[in-house]
Every structure is written in structure tokens, then in C-alpha cells.
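In: structural data only, the sequence is not supplied:
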């Protein structure tokens, strides 16, 4: 059942969500009513606001059988990239905020995260395994340019020789090659760059504040030229909208130097389903019904099926065809590689100022 939506009281250029649906934890909901007055030109533009959070811990643990890591870090909550399909949108509900426009515009920064991380890594009994960053919200979203929280986190991980895997759509990651390249040379760092489409218009509509596809391809080239392994992530695959581009995306990424690839089909959990349907009906009215029909075919007749094992790959004939096409193209382009695990045996707690150094 769709949740009621609060109508925006400001103009929203450069935003993907069309509304602010009440989050699933609210006891009181608000429903927008069209009173016949349309005065958008008189409304102020909705700006991004950022609130600082002081975290008690920053390493989040998980036990999901669908993913290859058991711990992750989020430098930011919410994401200004504003991808309409983002499966992380419902996480904003835990903050009492909407998964809609709030997710894109009311951001939470964690400036103390590097300090807290160092404390956690120094804890007695800590056992290192790869930390994933960017698996919920993007660490290289626009505010990172000034906040530099992700860069400081990387410096901490480098100081501890701790392995890290990064997923991003942000070309800003190239700024941190000076930290990532030495880590990659030790087998401590790897990057995944997500490319959903090569069409600028589709990208701008669907992921309005993400660097355009060409910028992400340049980032792949810059990272690989520096010796950093990059996996291209064709994610999400949106049926009847971007699925026809899959082979071209893989080819462009291979030309840019990517060494491996993976893909995930579109997922629409919780409030994301209504947000995406509203968006696709307004943005692509001629094919909205077809897109949503294909989405439901991939998820057992529903907008989304959260079952482990199929939620990321889809199910049925369309899922099989997409996987077959992807596997054929990846093998042909040399991207069907299983990269070795990152090293955790180099982990070492660095001395703090004033500590006595070892003689051996």
C-alpha cells in the first residue's frame, strides 16, 4: 500500500523524487491535496542542508548471505546524488525523515567518523576483514568535496594497513588516488564504479546529481592507470529503460581499463516502489506501464521481492535472459574475473604519539 505524500513546498530542480512520502514509522501522516492553485514560480528552491552527527561507533556489521562483506562504514546518511531507484532511501525513515526529498536534501555528516574508526580498530581482539564503503549511501557525493570525511577515513585505514572495498558513482574518488594507489599496491584496496546508462539525458533524469557517464569512465581510467583494480557495476539494470545498454556499458568500461564486472537488477523496497512509479509515470509516460510490468516479472509479480538469493538477480525468464547476456558480454570483454580477496594479514595498529617504539 502506498504511503501518503507531503507535497513539496519548494521548487525542486535537480531532484529526482517528486514528493516526501511519510516514513513507515510515523504515527501521524500527511496527505497532499490539490487545491487548484499552481504557483510554483513563487516558491523558493529546495536547498540541501547538512547536520553533523557524533557517532559512538562507525563500523556496521551484517550477516546477509547475498553480499560478500560482513562490515561497512557510512560517512554520510542520505545522499545528494538523488538516484530515484536508490534502495537505501528507506534508511532515512530510521532518522524520522522521509525517503523521498528528505533523503536527497536533508543529509547527515559524521565528521568524527575517522577518529571513532581509529578507536574501533585499536580495540583489543579486533579481527580485520575488508570494510565496504558506499554500499548504502555514496561516500563521494557532492558534500565530500568540502567535508573530506571519506578521505580522512581512507587515511586511517591506510595507517592501519586495513583492507577496503569502495563502491561509488562519484568521480571525486580520483582525488584520493594518492592514498588508494599505495594501498592497492599492497593488495588492500579495490574500487567499484557504478554506471547505469551511457545516455546523458537518462542519467540526468534518473540520478540527477551524479557525474555524467563520461566522467565516471574517466575515473575508471585514472584509477586503473594508477594501478587500482576497478570493477564496473552495471547497476541497477532497469528493464525496458536501460537494459538494452548493458553490453555497451561493459564495452566502454573495459576500454577504460575495468578489470571485472557485475550487475544488479532494479530493486524497489518499501517506499522506493511508490517513489519510482511516480517518477517513471511522469518522466517516461509512454513506457511506464511496460517498465513496471517488467519489474514485476523480475520479482515474482510484485514491485519487489526481498527473498535472499533472488532479490539482486531477479527471477523468471527475463532474469535468465539478462544474466545470459551479461555473462556472454563479460566473458567476451575479459571482465568475467573473480578477483582475489584483499589482504588482511598486513593489519597493524600504528603507534600513537608518545608510544614507545619496538626495538625489533
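Out: The structure has been received and is ready for your questions. Please read these numbers as outputs of a predicted model, since none were measured by experiment.

In: CA atoms for contacts and neighbours, from now on please.
Out: Fine.

In: so which residues of the stretch 201-350 of the chain form strands?
Out: 230-237, 260-265 (DSSP state E, counting those that start in this stretch).

In: the inter-axis angle of the longest one versus strand 260-265?
Out: Just to be clear, that refers to strand 230-237. 10 degrees (axes from the mean of the first three to the mean of the last three C-alpha atoms, to 10 degrees).

In: picking up where we left off before, okay, the strands of the stretch 201-350 of the chain, which one's buried deepest?
Out: Highest mean neighbour count among these (mean count of other C-alpha atoms under 10 Å): strand 230-237, with a mean of 24.

In: just checking, what packs against it?
Out: Of the remaining helices and strands, those touching strand 230-237 by 3 or more C-alpha pairs under 8 Å, 6 or more residues apart in numbering; DSSP states H and E are strand 189-194, helix 213-225, helix 246-256, strand 260-265.

In: repeat that with 10 Å
Out: strand 164-168, strand 189-194, helix 213-225, helix 246-256, strand 260-265 (3 or more C-alpha pairs under 10 Å, 6 or more residues apart in numbering; DSSP states H and E).

In: deepest-packed of the ones you listed, please.
Out: For the helices and strands packed on strand 230-237, the highest mean count by mean count of other C-alpha under 10 Å goes to strand 189-194, at a mean of 24.

In: can you give me the offset of it from its chain's centre?
Out: 11 Å (C-alpha atoms, centre = their mean, to the nearest Å).

In: mind putting the helices and strands packed on strand 230-237 into TSV with distance to residue 139?
Out: Shown next, in TSV, are the helices and strands packed on strand 230-237 (distance: least, C-alpha to C-alpha, whole Å):
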stretch	distance to residue 139
strand 164-168	7
strand 189-194	12
helix 213-225	15
helix 246-256	21
strand 260-265	20
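
In: please identify which of the ones you listed is closest to residue 132.
Out: Closest approach to residue 132 among the helices and strands packed on strand 230-237 (C-alpha to C-alpha): strand 164-168, 4.8 Å.

In: could you check the angle helix 213-225 makes with the closest one?
Out: Going by the same axes, to 10 degrees, strand 164-168 makes 160 degrees with helix 213-225.

In: just after strand 164-168, pick out the following helix or strand.
Out: Moving toward the C-terminus from strand 164-168, the next helix or strand (DSSP states H and E) is helix 177-185.

In: I'd like the strands of the stretch 201-350 of the chain as JSON lines, with distance to residue 301 appended.
Out: Compiled in JSON lines, those are given as follows (distance: least, C-alpha to C-alpha, whole Å):
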{"stretch": "strand 230-237", "distance to residue 301": "17"}
{"stretch": "strand 260-265", "distance to residue 301": "15"}
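
In: mind listing what the residue nearest to residue 143 when sequence neighbours are not counted touches?
Out: The spatially closest residue to residue 143, leaving aside those adjacent along the chain, is residue 80, at 8.0 Å (C-alpha to C-alpha, 6 or more residues apart in numbering). When contacts are counted by C-alpha atoms under 10 Å, 6 or more residues apart in numbering, residue 80 touches 14-15, 48-49, 101-107, 137-138, 140-143, 207-210.

In: structure B:
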């Protein structure tokens, strides 16, 4: 199999015309290249606007630390081959492979719908998680600004919100985030998978380069925004060697909170990841999958509540020890995400001002 330049999933014919190793930007430039240099063979990004009747998703999972989330986009142009959200595209009769990366959905009315939800008499606040399915700062956020609109509403209503991203695009909202931080209403997690820009382009082709993510963490800390590093996902024999280095780089930027997550391969992600391994790392594909299976009860993935987020076995224990030793040495600990829910105030609806 051959890879498609600028995409994570392996499918179709590869295009090497824009093989620019030094490119550090998000992926928008790839779609405009054809207009400049003539026709090229790569799947372009398309965006479909959707207008759902609800925007706040609730869950009762015992494995995650939040009970509600807002997903401004479906699909993700970052193209991370390991993304556990890929199977969600099958709900639209679309492929979890290239379709997930190229056929995106945006919800431009998200903030308006959320305003109606927060204004309901029975609503009770708790932190809203953004970036739990697809990245709220993927390239199309630059055009739609949906994430920013939700953050503006959270500031207006003093509603707590958390953000998880792989993009330094989050810095475009640093002023807004700093204002939210003044009221203890926000924390930002930036996930860093490796410190190797070339490996990052293979794993997550349209995400920001690792150095830019580390720099973004430092900018957020300087602005007074609680920012944490997530070494995620850790892929055995591919990215695990970067664990201590990522933590050290983040600590140098003033980051004091850190987490790690082992790779998960639910549903269609497993065959996509196997295909990616055979294409880019054929020399160790068998070893990688054997190690993943050893920490997932002999399977590619463990889907069970209570255990799916807790890898088991010798290899997982080794990563835990390495993480514990490194964070202790660097003065880092678990992220403090205790945000304030007591300041919440109902939003104005239909242009009417609140009496309180």
C-alpha cells in the first residue's frame, strides 16, 4: 500500500508533488495548492454545514471525567491515524478512513443552540468538554470560529469549559481564554505524541508540529491559562521513547500538569492502523500489534467500561513507572481541573436581558 500525502488513512494512489518536509503549518495550504500549481491527485477537504436541534451531549461513562460535551465539528482534518473518533463517521454512511479526514461537518449554529440549552430553568452547570471527539481547533475553525463563539458564551454566562487540542490555533483565542481563566472557568490540554516532526507528519499529517504545540503550552502558561500536557496516545515501539522528552519540554515551558493515554483501536480504527503500520513501519508492525494486544487482554481493543482506559500487563506497568518517575523528577503532577461552577448565570434569550 502507498500513502496519500497529507492524509493519515492509507488508500488510493499517493501524490508526492507537495512533499515539503519543512512545512510546519496546519493543512489548509494543501487544498489551495492546486489553484497555484495545477491539478494534483489528493482528496480535497469538503465541509457540509449541519443544523442539529441539540448541541450538548451527555454521557454516563465511568471512564471519563466529564458528563457533557460540545462537538463543533464532525470528522477531523488533522487525520490522526489512531483517532478513536473515526468510527463515528460510519454513522453518516461515510468511511472512517479518508472520508473522516476529508468530508467534514460543521455546526455553525452551535453557540445559539447552546444558549437555549443553558437558559432552560432545569439546567445545572458542570464543565463542558470540547475536543473529546474531534479537534475544536482543526483548520476549518479558522473559517467558522464555532469554538470561539462557544467560548464567548461561556464567558458571558460564567460557565466552565475544558479544551483538548493538538493545534496551536488555540492561541488565536488566548485573550478570551485568559479572561475565562481569571474566573477559574477554563483549562486547556494539548496532546503531544512525539518530538519528531517527520513522525508527526506520518501519524497526524495536518496537526500542528510538536514544537508548535509545546510552544503553545508555554504561551498559555504565560497568559495565566491553566495548561496541561497529555502524552497521548502512546504507541508501543513507535512513540513511547518520547515520553520523558515531551514531559521535560513541557516542564521547561512552565507546565505543571501532565497525563498519558495508551493507544486505543476501537472498531474500524484497528484495520486502518494496521494498514498504516504495514505501509510506514513494516519492520516492526508485528511487534507493535503484539504489544498492543498484550495490554488489551489479547485483543486489538478492550471496549469494556472500567478497563478500556486502563491498559494492563508488564508493558503498561513499565509506562506507568516511567511516567511517575519523570513527573516526580520534573515537579509535575496530575492536572488540577477543579473549575468553578458557582458563578454560572443564565444567558439572555431572544435579545432579552436577564433581570438578575
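Out: All right, it came through fine. If you're wondering where the values come from, they're calculated on a predicted model, not measured in any experiment.

In: thinking again about what came up before, just say helix, strand or coil for the aligned residue in the second structure for the residue nearest to residue 143 of the first structure.
Out: Aligned by TM-score structural alignment, residue 80 of the first structure pairs with residue 77 of the second structure. Per DSSP: H, G, I helix; E, B strand; the rest coil, the secondary structure class of residue 77 of the second structure is coil.

In: between the helices and strands packed on strand 230-237 of the first structure, which gets nearest to residue 295 of the first structure?
Out: strand 260-265 (8.8 Å).

In: name the nearest residue to the alignment partner in the second structure of residue 278 of the first structure, ignoring sequence neighbours.
Out: Superposed on the second structure with TM-score structural alignment, residue 278 of the first structure falls opposite residue 275. Nearest non-adjacent residue to residue 275 of the second structure, counting by C-alpha to C-alpha, 6+ apart: residue 10, 6.7 Å away.

In: which SSE is the residue mapped onto the one you found from the first structure in?
Out: Aligning on TM-score structural alignment places residue 10 of the second structure opposite residue 18 in the first structure. Under the criterion DSSP H and E, no helix or strand holds residue 18 of the first structure.

In: what about residue 18 of the first structure, neighbour count?
Out: 19 (other C-alpha atoms under 10 Å).

In: check contacts around it.
Out: Contacts of residue 18 of the first structure by C-alpha under 10 Å, 6+ apart are 5-8, 12, 84, 100-101, 275-276, 278-279, 282.

In: again with residue 279 of the first structure
Out: Contacts of residue 279 of the first structure (C-alpha under 10 Å, 6+ apart): 16-19, 84-85, 205-206, 273, 285, 288.

In: any idea how far the residue nearest to residue 143 of the first structure lies from residue 86 of the first structure?
Out: 11 Å (C-alpha to C-alpha, to the nearest Å).

In: what is in contact with these two at once?
Out: By C-alpha under 10 Å, 6+ apart, the residues touching both residue 80 of the first structure and residue 86 are 103, 137, 207.

In: most neighbours, which of those?
Out: Going by other C-alpha under 10 Å, residue 103 tops these with 28 neighbours.

In: hang on, isn't that residue packed against residue 89?
Out: Yes: contact criterion C-alpha atoms under 10 Å: residue 103 of the first structure and residue 89 qualify, at 6.2 Å.

In: and the counterpart of residue 121 of the first structure in the second structure, what does it touch?
Out: Aligned against the second structure by TM-score structural alignment, residue 121 of the first structure finds its counterpart in residue 118. The contact partners of residue 118 of the second structure, by C-alpha under 10 Å, 6+ apart, come to 56, 124-125, 153-154, 157, 159, 344-349.

In: between those residues, which sits nearest residue 266 of the second structure?
Out: residue 56 (23.6 Å).

In: just give me the neighbour total for residue 277 of the second structure.
Out: 20.

In: ok, and the closest non-adjacent residue to it?
Out: That would be residue 285: by C-alpha to C-alpha, 6+ apart, it lies 5.4 Å from residue 277 of the second structure.

In: trace residue 112 of the first structure over to the second structure, please.
Out: Using TM-score structural alignment, residue 112 of the first structure pairs with residue 109 in the second structure.

In: do I have it right that its match meets residue 50?
Out: Yes: the pair residue 109 of the second structure / residue 50 is scored as a contact, 8.5 Å apart, by C-alpha under 10 Å.

In: what residue of the second structure takes the place of residue 230 of the first structure?
Out: By TM-score structural alignment, residue 230 of the first structure lines up with residue 227.

In: distance of its match relative to residue 165 of the second structure?
Out: Taking C-alpha to C-alpha, one finds residue 227 of the second structure at 11 Å from residue 165 of the second structure.

In: so what sits against both of the two?
Out: With C-alpha under 10 Å, 6+ apart as the test, residue 227 of the second structure and residue 165 both reach 188-190.

In: residue 192 of the second structure corresponds to which position in the first structure?
Out: Match for residue 192 of the second structure (TM-score structural alignment): residue 195.

In: look up how far residue 357 of the first structure lies from that match.
Out: With C-alpha to C-alpha as the criterion, residue 195 of the first structure and residue 357 of the first structure are 46 Å apart.

In: what of residue 333 of the first structure?
Out: 50 Å.

In: between the two, point out the one with more neighbours.
Out: Counted by other C-alpha under 10 Å, residue 333 of the first structure and residue 357 do not tie: residue 333 has more neighbours, with 19 against 10.

In: setting aside sequence neighbours, what's the nearest residue to residue 243 of the first structure?
Out: Closest residue to residue 243 of the first structure apart from its sequence neighbours, by C-alpha to C-alpha, 6+ apart: residue 237 at 5.5 Å.

In: residue 262 of the first structure is in contact with residue 329, isn't it?
Out: No: taking C-alpha under 10 Å as the definition, residue 262 of the first structure is not a contact partner of residue 329, at 11.2 Å.

In: overlap in contacts of the two?
Out: Common neighbours of residue 262 of the first structure and residue 329 (C-alpha under 10 Å, 6+ apart) are 250, 335-336.
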